[in-house]
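J.: sequence first, then the predicted structure, then my questions.
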Amino acid sequence: MAMLGEITHVTTYRYARPVSFGTHRAMFLPRRGACARLLDWSAKTDPASKIHWVTDARSNVVTVMEFGEPSSALTFTFQVRGVFFGIKGIESFPLDARADQVPVQYSPDEWTDLAGYLRPHADDPDGNLAAWTKSFVSGDQDETTDVLRRILRTFRESFSYQSRETEGTQPPGETLLTRAGTCRDYAWLMIEVLRRLGFAARFVSGYLYDQALDGGAVGMTGSGATHAWVQVFLPGAGWLDYDPTNQINAGFDLIPVAVARHPGQAVPLAGSWFGDAKDYQGMSIKVAVHKIGDISDPSEA
């Protein structure tokens, strides 16, 4: 199945008086390939900037913006139109036998390519993260898909989603202790759990399509903003999406933009400004993902 959709992503920073700006870098273009075909896109800023595009070491597209004049407001407007593909469910991809049970058995070549996604990144000084990780397996032929669904269900039933103004991602140990956080916090904690279970897992930043928003309602947590989730590499299927915030792992609801070993490598928008700290008056973000129509033949777009 495929969806013809439009994404509009607007971020505005406000200041008490004109300030100057350093280089800003944005990640907003969906990753092209099996999951998306982009038809049109644009990046605009107010005040105007010099814009160029680069790719990072993980093949994420980065928009680089250089500013020349001060302003009391800074607005970024990113727009994308494209065809987004989805699958009916993980069962659509039969796994290799070596991926049926935990721990997954990766080949030597896979180990070499996936090394950065297999090693835990966060510290666990009190051992709470390791202990919680063990609760998802019995140690006796646990099926991979059952363990993954168990983790998703635990987030859905035992954690409280909490948005916050401060930027960044909190440590996995803090998310586990408080049983609360944002989609980025959930994803980072799930990744650290998966890596301790022997899975190759990576952080994904992107957009969430919420069908309910097309009708004026809100159906899924985290819609109306950038979103974050997890991809797990399973032999026979490849990289598969798992969203601990909404307990989904299929369809075209998840539109990936950037993949990374850790959240700091997939920041939707980052940059600097120069002025008095008290001049900063806050920011606003508005993200809209709308379906224009369904497409049975992507060549129709």
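T.: It's in. Computed from a predicted model, the values in this text were never measured in an experiment.

J.: please count neighbours and contacts with C-alpha atoms only from this point.
T.: Will do.

J.: who touches stretch 82-89?
T.: Residues outside stretch 82-89 that contact it (CA atoms under 8 Å, 6 or more residues apart in numbering) are 1-6, 34-40, 249-253, 255, 298, 301.

J.: Gln281: what secondary structure?
T.: strand (DSSP: H, G, I helix; E, B strand; the rest coil).

J.: spit out the contact partners of Gly181.
T.: Per CA under 8 Å, 6+ apart, neighbours of Gly181: 159-163, 170, 175.

J.: then Leu194?
T.: Contacts of Leu194 (CA under 8 Å, 6+ apart): 133, 200-201.

J.: out of those residues, grab the one that's most surrounded.
T.: Sorting the contacts of Leu194 by how many neighbours each has (other CA atoms under 10 Å) puts Ala201 first, at 30 neighbours.

J.: packing partners of the helix or strand harbouring that one?
T.: For Ala201, the element it lies in under DSSP states H and E is strand 200-208. In terms of contacts (3 or more CA pairs under 8 Å, 6 or more residues apart in numbering; DSSP states H and E), strand 200-208 is packed against helix 108-118, helix 183-196, strand 227-234, strand 254-260.

J.: can I get those in CSV with distance to Glu91?
T.: Formatted as CSV, the helices and strands packed on strand 200-208 follow (distance: least, CA to CA, whole Å):
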stretch, distance to Glu91
helix 108-118, 22
helix 183-196, 20
strand 227-234, 12
strand 254-260, 17
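
J.: among these, which comes closest to Thr245?
T.: With respect to Thr245, and counting by CA to CA, the nearest of these is helix 183-196 at 5.7 Å.

J.: buried among the contacts of Gly181? Make that a ChimeraX selection.
T.: Applying 16 or more other CA atoms under 10 Å to the contacts of Gly181, the buried members can be selected in ChimeraX as follows:
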select :159,160,161,170,175
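
J.: mind checking which of the contacts of Gly181 land in strands?
T.: Counting by DSSP state E, those place 160-161 in strands.

J.: put this next to the previous one:
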Amino acid sequence: MLLEVRHVTQYHYADPVRESVMEVWMQPKKTGRQRLVSFDLEVEPAAQLFSYADAFGNAVYHFDVPQPHETLRIVASAAVETEAAPALPDALDQGEWDRLRSDFVRGENFDFLAHGGFAVETDALRGFVAERGLDDLRRRDPLTAVRALSETIYDAFEYEAGVTHADSPIDLALGAGRGVCQDFAHVMIAICRSWGVPARYVSGYLFTDRQAGDRSDPDATHAWVEVFLPSLRWVGFDPTNNALAGERHIVAAVGRDYNDVPPSRGVYKGEADSQLAVGVSVRRARSALTEPEFIRMSQPSFARAGRRRPMSAPAHDQQQQQQQ
């Protein structure tokens, strides 16, 4: 499937700020089932772009806007060709649990077994596990257990934007019984790790299909989970939509949790209030488009965050966009 992504991030400041420094994780990864056809990153005001690969092999771009400005606009455009994931077996043998406990698997996946950041065991999480009888799933093979866990999270939570935010701990979603993809991914990762199953956070995009039952926001970035099973390697699960990650999922970056791979992160110098607007469009590529069609497809709708007053300090964190 050939897909086109346009991701627009815009910061507006009530008064001019003196400088902005940003990092972005927006370039889709090159994997065995995902081919990056093209990628372009535009920044306004204009800035020199630099890039590096982070510890998890993600492409990270960073830049500095050193002059006064009232608006910072970042536009990422990509074309990606994806393939469907190979069919999974109905189950694995019980020996997969022993393979997961091997020193080699645990050593190679140490970062994705340790609790930390948003993916932590809390009293609320332990209560959720007990209430839903999730530890009983460990009597099954790991693949069957993780499948059932993803389905349980889908059934247990309502999808609702605005209940949680980019920096919300999992206890907020657990208490409310609702949230967005970022929350569901962190809950699933924390439980998988408590079982000894390596799990990592995937940041990216989804070509939304309402007829397929997708409930995530089509105008936002998306997040899901990959678990490591020695017999299958990394397998993607999307608990927000009760689905396996497939050709409609575009991987931008992987990490231990959201903190490792936010779409954008930065600081600015100034005492102005800031406002963040984000727009995402994911469309199937078409061989020929008239100019009006192209313009219409390329203009994402915007999800606007609330105002934020920075603390009195030399540099202030930019607002981060929640993955929905």
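T.: Everything's here; your move. Note that the structure is a prediction, hence the values are computed from the model and not measured.

J.: list the TM-score for the superposed pair.
T.: Remark: TM-score between the superposed chains equals 0.85 [TM-score structural alignment, normalised by the length of the first structure]; 283 aligned residues with a CA RMSD of 2.6 Å.

J.: from the contacts of stretch 82-89 of the first structure, list the buried ones, please.
T.: Looking at the contacts of stretch 82-89 of the first structure with 16+ other CA under 10 Å, the buried ones turn out to be 2-6, 35-38, 249-253, 255.

J.: please name the nearest non-neighbouring residue to the residue nearest to the spatial centre of the first structure.
T.: Most central in the first structure under CA atoms, centre = their mean is Ser205, positioned 2.1 Å from the mean C-alpha point. Of all residues not flanking Ser205 of the first structure in the chain, Ala228 sits nearest, at 4.4 Å (CA to CA, 6 or more residues apart in numbering).

J.: the one you found -> the second structure?
T.: Residue pairing (TM-score structural alignment): Ala228 of the first structure is matched to Ala223 of the second structure.

J.: cool, Phe274 of the first structure as well?
T.: Phe274 of the first structure maps onto Lys269 in the second structure, with residues paired by TM-score structural alignment.

J.: distance of that match from Gln67 of the second structure?
T.: To Gln67 of the second structure, Lys269 of the second structure is 10 Å away according to CA to CA, to the nearest Å.

J.: what do these two both touch?
T.: Common neighbours of Lys269 of the second structure and Gln67 (CA under 8 Å, 6+ apart) are 18-19.

J.: and these two? which has more neighbours close in?
T.: Each of Lys269 of the second structure and Gln67 has its neighbours counted (other CA under 10 Å); Lys269 has more, 20 against 11.

J.: the more buried one touches Pro16, doesn't it?
T.: No. Taking contacts as CA atoms under 8 Å, Lys269 of the second structure lies outside contact range of Pro16: 9.5 Å.

J.: on that earlier part again, got the contact list for the match of Ala228 of the first structure?
T.: Per CA under 8 Å, 6+ apart, neighbours of Ala223 of the second structure: 181-182, 185, 201-205, 238, 323-324.

J.: select the longest strand from the first structure.
T.: The first structure, longest strand under DSSP E: strand 2-26.

J.: now the equivalent of Arg58 of the first structure over in the second structure: which helix or strand?
T.: Matched by TM-score structural alignment, Arg58 of the first structure corresponds to Phe56 in the second structure. Under the criterion DSSP H and E, no helix or strand holds Phe56 of the second structure.

J.: if I look at Phe56 of the second structure, how far off is Ala252 of the second structure?
T.: From Phe56 of the second structure to Ala252 of the second structure the distance is 12 Å (CA to CA).

J.: what's the match for Arg200 of the second structure in the first structure?
T.: In the first structure, the residue matched to Arg200 of the second structure (TM-score structural alignment) is Arg202.

J.: so that match touches Val193, yeah?
T.: No. Under the criterion of CA under 8 Å, Arg202 of the first structure is not in contact with Val193, lying 11.6 Å apart.

J.: between the two, who's got more neighbours?
T.: Shown here are Arg202 of the first structure and Val193; by other CA under 10 Å, Arg202 has more neighbours (28 against 23).

J.: residues contacting the more buried one?
T.: When contacts are counted by CA under 8 Å, 6+ apart, Arg202 of the first structure touches 117, 191, 230-232, 259-262.

J.: what about these, which one has the most neighbours?
T.: Neighbour-wise, the contacts of Arg202 of the first structure (other CA under 10 Å) top out at Ile191, 29 neighbours.

J.: that one pairs with which position in the second structure?
T.: Applying TM-score structural alignment, one finds that Ile191 of the first structure aligns to Ile189 in the second structure.

J.: in the second structure, what range does stretch 170-177 of the first structure match?
T.: Aligned using TM-score structural alignment, stretch 170-177 of the first structure spans residues 168-175 in the second structure.

J.: if we can go back for a sec, still contacting in the second structure, which of the contacts of Gly181 of the first structure?
T.: Here is what carries over to the second structure from the contacts of Gly181 of the first structure, by both residues aligned by TM-score structural alignment, their matches' CA atoms under 8 Å: 159-163, 175.

J.: got the contact list for Gly251 of the first structure?
T.: 85-89.

J.: filter those to the buried ones?
T.: In the contacts of Gly251 of the first structure, burial by neighbour count holds for 85-86, counting by 16+ other CA under 10 Å.

J.: which ones among the contacts of Gly251 of the first structure are found in strands?
T.: Phe85.
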